[in-house]
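Peer 1: Coordinates only, no sequence provided:
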């Protein structure tokens, strides 16, 4: 059993739970393989739009992060497989900077995820999953929930199809993240066609998807990223699917798995 999406004490907006707490909890839950995929440093010329500018680790922490995970990898080699990874942000307008970062750090990674958290509107950036209040501001700026959703899926499509070099992540993170606040901000236009097109491109580019359990525990989402019907479509295309807890504290390991397993039985 593998968890391919776990955060760490290097996450500025996460908990201070130690690496050992995550690892011991994973072993206790029966996992045989985990990937630590901390938020990679954002491009140096990009301004984090969140209030505390805490979306990702700082560049000066990266070497220590890689060293620490590699040491733990050796320490726990007989108990569990630990992958050194990062969650990379795809940000429109910063593709070249992201490709350069990947070229530099790619050789040091076992695993990585490519995700969209930031949306661009007239050269202003917004963090789409920060809070319901920020999402309301995004909706106001974009003009409608539908426009926000369309922008997200068009950005995700660009993430999938853009050449970021030989170390581009092989897995696409939480592909329906824009639904995080759907109970409060429902989208009146179905996004099925957008999602199907993205799945076709994921298959074409030989990528994987992150079956992310975090959405299950979000009160305004209450479903995995992505939901069951998307997983069915992915399976029909023989797209590799990797469970990810997206845990930001040790107790969130395995989150959403009960729902995911129940849905899997219906496929």
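Peer 2: Right, received. Where do you want to start? No experiment lies behind these values; they were computed from the predicted model shown.
Peer 1: contacts and neighbour counts: CA atoms only from here.
Peer 2: OK.
Peer 1: where's residue 233 relative to residue 244, distance?
Peer 2: Applying C-alpha to C-alpha, to the nearest Å, one obtains 19 Å for the distance of residue 233 from residue 244.
Peer 1: The two: which has the busier surroundings?
Peer 2: Taking other C-alpha atoms under 10 Å, residue 233 and residue 244 do not tie; residue 244 has more neighbours (28 against 15).
Peer 1: adding another structure so you can compare the two:
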């Protein structure tokens, strides 16, 4: 059985804890959780530039990355975590201690130290759940491949805020499982999972539904890879499509205004698929 590494961007990442727990319940818990702790000065500056000071404050308070205008009464991710017996503010370190899993923090996921920690496991399967853009040093150390769940259709929507951009650009809301290479969401694809857009959904609810679909798919694929039944990539998208960045507040506001009509179009696309 191949060892499994999980990366994470912070200790209280709920999707990371959910993937670790899902693997444990299948009998293939991660052998290592590597948290690329985001609070070096360089990373704090980068997060503030791209996501605003509020995101950093949420991380430091243990709330994770929250979006403005999030509806506290409608949370597919919270419902999923409750259904699996996990709390929204579960800690990776606490989970790892409970189940005797090694959990290590590093300042930079692409550092020599991080590469050494991972390479010592030998050929492994790595599930990416955060930690920064991966460079060649880490990819070389990570073994067979690094798996990622991208909350958008590849290659059409690459990069940040993929669910939001999918809605605004009238692309199908979906999650793409793919291998990570040195490009931005350009690695070989494994599976596309359609995500249902429901009447009355908020942007945050749809994004969280993508996260939940990604959790289930990551658990399934990582377990299969660890037990020797990995899926074969069906395409290598390359750098085609549109690389997206953090959605500006004005565009986010426009998306919220247009959301009911966009959801109706999403539902029609799903019926025609």
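Peer 2: Arrived safely, thanks for sending. Note that the coordinates shown come from a computational prediction; the quantities given were computed from them, not determined experimentally.
Peer 1: what TM-score do we get after superposing?
Peer 2: The TM-score (TM-score structural alignment, normalised by the length of the first structure) is 0.34; 139 aligned residues with a C-alpha RMSD of 5.3 Å.
Peer 1: ok, residue 190 of the second structure touching residue 149?
Peer 2: No. Under the criterion of C-alpha atoms under 8 Å, residue 190 of the second structure makes no contact with residue 149, lying 9.9 Å away.
Peer 1: who's more crowded, these two?
Peer 2: When residue 190 of the second structure and residue 149 are compared on other C-alpha under 10 Å, the one with more neighbours turns out to be residue 149, at 27 against 20.
Peer 1: Point me to the helix or strand that includes the more buried one.
Peer 2: Under the assignment given by DSSP states H and E, the secondary-structure element containing residue 149 of the second structure is strand 145-150.
Peer 1: Quick one: name whatever helix or strand follows that strand.
Peer 2: On the C-terminal side of strand 145-150 of the second structure, the nearest following helix or strand under DSSP H and E is strand 157-159.
Peer 1: Give the other helices and strands that that following strand contacts.
Peer 2: The helices and strands touching strand 157-159 of the second structure, judged by 3 or more C-alpha pairs under 8 Å, 6 or more residues apart in numbering; DSSP states H and E, are strand 242-244.
Peer 1: Which neighbouring elements make contact with the strand it packs on?
Peer 2: In terms of contacts (3+ C-alpha pairs under 8 Å, 6+ apart), strand 242-244 of the second structure is packed against strand 157-159.
Peer 1: quick revisit: now for residue 190 and residue 149 of the second structure: what residues contact both?
Peer 2: Common contacts of residue 190 of the second structure and residue 149 (C-alpha atoms under 8 Å, 6 or more residues apart in numbering): 176, 177, 178.
Peer 1: Could you look up the SS state of the first one?
Peer 2: Secondary structure, DSSP: H, G, I helix; E, B strand; the rest coil: residue 176 of the second structure is strand.
Peer 1: That one contacts residue 147, correct?
Peer 2: No. Residue 176 of the second structure lies out of contact with residue 147 (C-alpha under 8 Å); the separation is 10.4 Å.
Peer 1: Burial check on residue 250 of the second structure, number of neighbours?
Peer 2: The burial metric for residue 250 of the second structure, expressed as a neighbour count using other C-alpha under 10 Å, is 8.
Peer 1: From residue 257 of the second structure, how far off is it?
Peer 2: According to C-alpha to C-alpha, residue 250 of the second structure and residue 257 of the second structure sit 11 Å apart.
Peer 1: With residue 159 of the second structure instead?
Peer 2: Residue 159 of the second structure sits at a distance of 23 Å from residue 257 of the second structure (criterion: C-alpha to C-alpha).
Peer 1: of the two, who's got more company?
Peer 2: Per other C-alpha under 10 Å, whichever of residue 159 of the second structure and residue 257 has more neighbours is residue 159, with 18 against 11.
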